[in-house]
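In: Give me a model of this one.
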Amino acid sequence: MPLTRADEAFARALLEDDPVALYERAPCGYLSTTADGVLTKANATFLAWTGYEVDDVVGQPFTALLTKGGKIFHETHYAPMLRLQGFVRELAVDLVRKDGSRLPVLLNASLDRGDDGEPRVVRLAVFDATERRRYERELLRATQEAEAARARAEAAERRSRVLVDTLQQTLVPGTLPVVEGLELHGGYRPAGDGAEVGGDFYDVFPTSPDECWLILGDVSGKGVEAAVVTSLVRHATRVLVATLSDPVEVLAQLDVQLQRHDTDRYCTAVLVRMRRLEGTWEVLCASGGHPPALLRSGAQEASAVHPGGQVLGLVPHAEFASTRLTLGAGETLLLYTDGITEGRNPGGFFGERRLLETVSRAPSGARPLVETVLAAALEFQGDHTSDDIACLAVTVTAGEPTAQVLDEERSASRA
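Out: Modelled structure (predicted):
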């Protein structure tokens, strides 16, 4: 930074050892006042900064050079501190130049007392704080901009979370329909902190007082595109079951729609049709590459119901199959996604065997079963799931316990 004229004059005075020049041309302003604050002296540097002549300031109270705010600060801080401790350091105030503009400065002041202890003279060093004040303003502005950016980011995150939650609620029903003779209960837990919408879904829709359909599935990936495919599968299923009675045919048509859809997402799903039949429920369970449903019958250990079938929307001309069951009172069918069995901790995967054991020892009923399975899966993973989890259970509440596999229909369907 080039030297100012005052700096150059001060440097010359140092070389020449001229006390007067050292005072007058110092790189800071010097002022002297009486004990009650009347200006008695001002050096040339101060006069150059402010535009005043000597006669403009000598004889005037020091407060005449201050802004209104500075005058209040002088009376409430500067003067009391000076009287109390005999000095002040780096007080920031604004001086009013002769042309009315403001000069930000830092003040150092000391109070000299006479032999009798009474105040005699106050000496002030005035430092130009223009650059410092500019830096502080820029720093404050940068800080405010950073805070504003952070606030915008937090607001955007909150909006995104609301959007994710809202979108997820459209994929998993908040409440399930009431079907006489059946207890239905579903559960869903998002992966991680739930910041991104997942592809797991389930739905229940009665088509008559004696017929009810259940679907549970898992679309590959996460985010909006996965949610679009999930919504497509869920709503297309509702439309298809209005005209098709065979779950295999419904899965075949869903596969056709996914193959035609402009996406590389695929979907696994299990589709169940339940019909009331003489106090029991006839169940037709079809699968499209999904983990097997689990059947819990009385005190017996849970068993897998695995019709087989290929993934929806992944390969041309996928084949699907179904299994027929009859459920009686107290018997339960559990549908779930692989977020449970593929959940892991340092010891390995949760696995199908652990799930079968959990289902076998769970309390009876759809709700207790779902709550037990979810709790076990979350505890195994330390409450931090790496994948979404969804499960749906149905328990027959009326009729005779006659659950058994009547036959397995390995019917194939080509899209």
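In: okay, CA-based contacts and neighbour counts for the rest of this
Out: Noted.
In: Just the helices from this protein, written as ranges.
Out: 5-16, 19-24, 44-50, 54-57, 68-73, 79-85, 130-171, 224-240, 247-260, 338-341, 351-361, 366-380 (DSSP state H).
In: on contacts alone, who are the packing partners of the first one?
Out: This means helix 5-16. Counting contacts by 3 or more Cα pairs under 8 Å, 6 or more residues apart in numbering; DSSP states H and E, helix 5-16 packs against helix 19-24.
In: Show me what the helix it packs on is in contact with.
Out: 9, 10, 13, 14, 30, 43, 44, 45 (Cα atoms under 8 Å, 6 or more residues apart in numbering).
In: another one to check against the first:
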Amino acid sequence: MMCRTGQDPGEPDGIEDLAAADAAFTALLEDSAEELYEQAPCGYLSTLMDGTIAKINTTLLDWLGLSREQVVGRMRFTDLLTVGGKLYHETHFAPLLRMTGEINEIALAIKATGGRRLPVLVTSRVKTSADGEPMLIRTTVFDARDRRSYETELLRARQGAEEAREAAEEARRRAEADRERLQEALEVLQQSLLPSTLPAVPGLEAASYYHTASPDLLGGDFYDLFPLNGTRWAFFLGDVCGKGPKAAAVTSLTRHTLRAAALHDSDPVTVLTTLNTVLNERYTSGDTRYCTAVFGVLHPQGDTCTVQVASGGHPSVLIQRADGTAEFLPTPGGMLIGVLPQAQFTPARTVLHPGDTLLLYTDGLTEARIGPERELYGEDALRTFTTTQNPAGPQALVTALTELLAGFGQGLDDDTALLALGIPSPPTNTASEDRTCIR
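Out: A predicted model of the protein is given here:
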């Protein structure tokens, strides 16, 4: 006997292994198609064109709990169906099969062993002769219980998802309603921290504007204008550190303190000193609260108005003159209000003439971010902008600044308050200008 190279003569020859494989393959070939048909995992049956069952496999018989003798030649396919399945077969399944010659996976139900109702998926095809005449119908029946379970679970999951979506939508609606109520409450509270309207000052014009950076947070900017006596008026504008309810509490305390202090002694430095004492004594437990502010007194006299101001850590007041120029009223060295027991505040004085406007503002304006580099807008840009505006009075200047703020978009991320006070320009007599000389 010849051996492979390196093969031990005592080992079986490879030919014997091949023979064993051939034997296994032969056994597979002997597994007839009929056996495969009978033991298939799904039901098979063939019927004549009138529905009489001519052939049925063992799998389907086991599902039905019937013998082959009970079924073949004795029953029709519709006899295997439940009442509902039979009705659907007669009204839809059979007519459609006659028209198309083929139907795939139609859901029906058969009468299974023990009187159970077995959901199935039925696929039928009409076999025709060589000349095209229909001969018989071959039908495959699949047990749909697993699929039904899957569909039921899928439906349950879909219903659960829909319920979750509806619950989320309801929660969103509630949250939106709560947010709207909160915004309404915050708006009312914010308005309570600002004058609803500015009083009319004889011989003067006043205008204001307030921009809220976030409708969900109370801002800390504030302003006011009120009479001291028959000839003098007090005004202030400031910015409390922080936002929210705590800042609002400080704002409320600040406004009332400034008003009360001004009625006792209207000297601007004295008023700010009183406010500093109140804030410093009130917030000494670690929760330091402070603000910046400008306080001033107006004393109209004839066609002019004397203005006395003092500043505590606040941006300088800007004056737009009737000749179109703009200048800051310097108040250097003014300290933050409420940080230290003793604070220094810087007074300043000026006179307004017809056409002049005094502008107070919070740092939301000058610290807005502009341009692709998001640079600070700054005081120089504000003064330049003011010089480009026609000196038409406080309302005209505030309107122009409001449009400027709107143009900052997302760059305006802080609350901003504006208060403008001035003497209107005398009306221009245009009669002589319109007079035409006729020669």
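In: so what number do they get for TM-score?
Out: Superposed pair, TM-score by TM-score structural alignment, normalised by the length of the first structure: 0.70. Supporting alignment: 377 aligned residues with a Cα RMSD of 4.6 Å.
In: still on that earlier bit, tell me which of the helices of the first structure sits nearest to residue 400 of the first structure.
Out: Relative to residue 400 of the first structure, the nearest member of those by Cα to Cα is helix 366-380, separated by 17.4 Å.
In: Quick check: end-to-end length of stretch 56-70 of the second structure?
Out: Stretch 56-70 of the second structure has an end-to-end distance of 11 Å (Cα to Cα, to the nearest Å).
In: Just the residues contacting that stretch, thanks.
Out: 37-46, 72, 80, 110-114, 141.
In: mind checking what residue 255 of the first structure lines up with in the second structure?
Out: Alignment note: residue 255 of the first structure maps to residue 276 in the second structure; criterion TM-score structural alignment.
In: Enumerate every residue touching the residue lying closest to that match once chain neighbours are set aside.
Out: Spatial nearest neighbour of residue 276 of the second structure, chain neighbours left out: residue 338 (4.5 Å); criterion: Cα to Cα, 6 or more residues apart in numbering. Each residue near residue 338 of the second structure by Cα under 8 Å, 6+ apart is listed here: 275, 276, 277, 278, 279, 280, 289, 290, 291.
In: Can you give the distance of stretch 99-111 of the second structure from its chain's centre?
Out: Computed by Cα atoms, centre = their mean, to the nearest Å, the chain-centroid distance of stretch 99-111 of the second structure equals 50 Å.
In: For it, give me every contacting residue.
Out: Contacts of stretch 99-111 of the second structure (Cα under 8 Å, 6+ apart): 64, 80-82, 84-85, 88, 93, 96-97, 117-126.
In: what's the spacing between the residue most central in space within the first structure and residue 363 of the first structure?
Out: Taking Cα atoms, centre = their mean, the centroid of the first structure lies closest to residue 157, which sits 4.9 Å from it. According to Cα to Cα, residue 157 of the first structure and residue 363 of the first structure sit 40 Å apart.
In: Also residue 100 of the first structure?
Out: Counting by Cα to Cα, the gap from residue 100 of the first structure to residue 363 of the first structure is 85 Å.
In: Between these two, tell me which one has more neighbours.
Out: Taking other Cα atoms under 10 Å, residue 100 of the first structure and residue 363 do not tie; residue 363 has more neighbours (14 against 11).
In: Quick check: nearest residue in space to the more buried one, chain neighbours excluded?
Out: residue 369 (6.2 Å).
In: Then residue 314 of the first structure?
Out: residue 266 is the one closest to residue 314 of the first structure (Cα to Cα, 6+ apart), at 5.5 Å.
In: Map that neighbour onto the second structure.
Out: Match for residue 266 of the first structure (TM-score structural alignment): residue 290.
In: which ones are touching that match?
Out: 240, 241, 279, 280, 336, 337, 338, 339.
In: if we go to 7 Å?
Out: Going by Cα atoms under 7 Å, 6 or more residues apart in numbering, residue 290 of the second structure touches 240, 241, 279, 336, 337, 338, 339.
In: Now do the same contact list for the third one.
Out: When you say that, I think you mean residue 279 of the second structure. By Cα under 7 Å, 6+ apart, the neighbours of residue 279 of the second structure are 290, 338.
In: Stretch 239-252 of the first structure: how far from the chain's middle?
Out: 40 Å.
In: Quick one: map residue 203 of the first structure onto the second structure.
Out: Using TM-score structural alignment, residue 203 of the first structure sits opposite residue 223 in the second structure.
In: Quick check: closest non-adjacent residue to its match.
Out: Per Cα to Cα, 6+ apart, closest to residue 223 of the second structure is residue 237, 4.0 Å.
In: which residues sit in contact with the counterpart of the one you found in the first structure?
Out: Aligned counterpart of residue 237 of the second structure in the first structure: residue 216 (TM-score structural alignment). Residue 216 of the first structure is in contact with 201, 202, 203, 269, 270, 271, 335, counting by Cα under 7 Å, 6+ apart.
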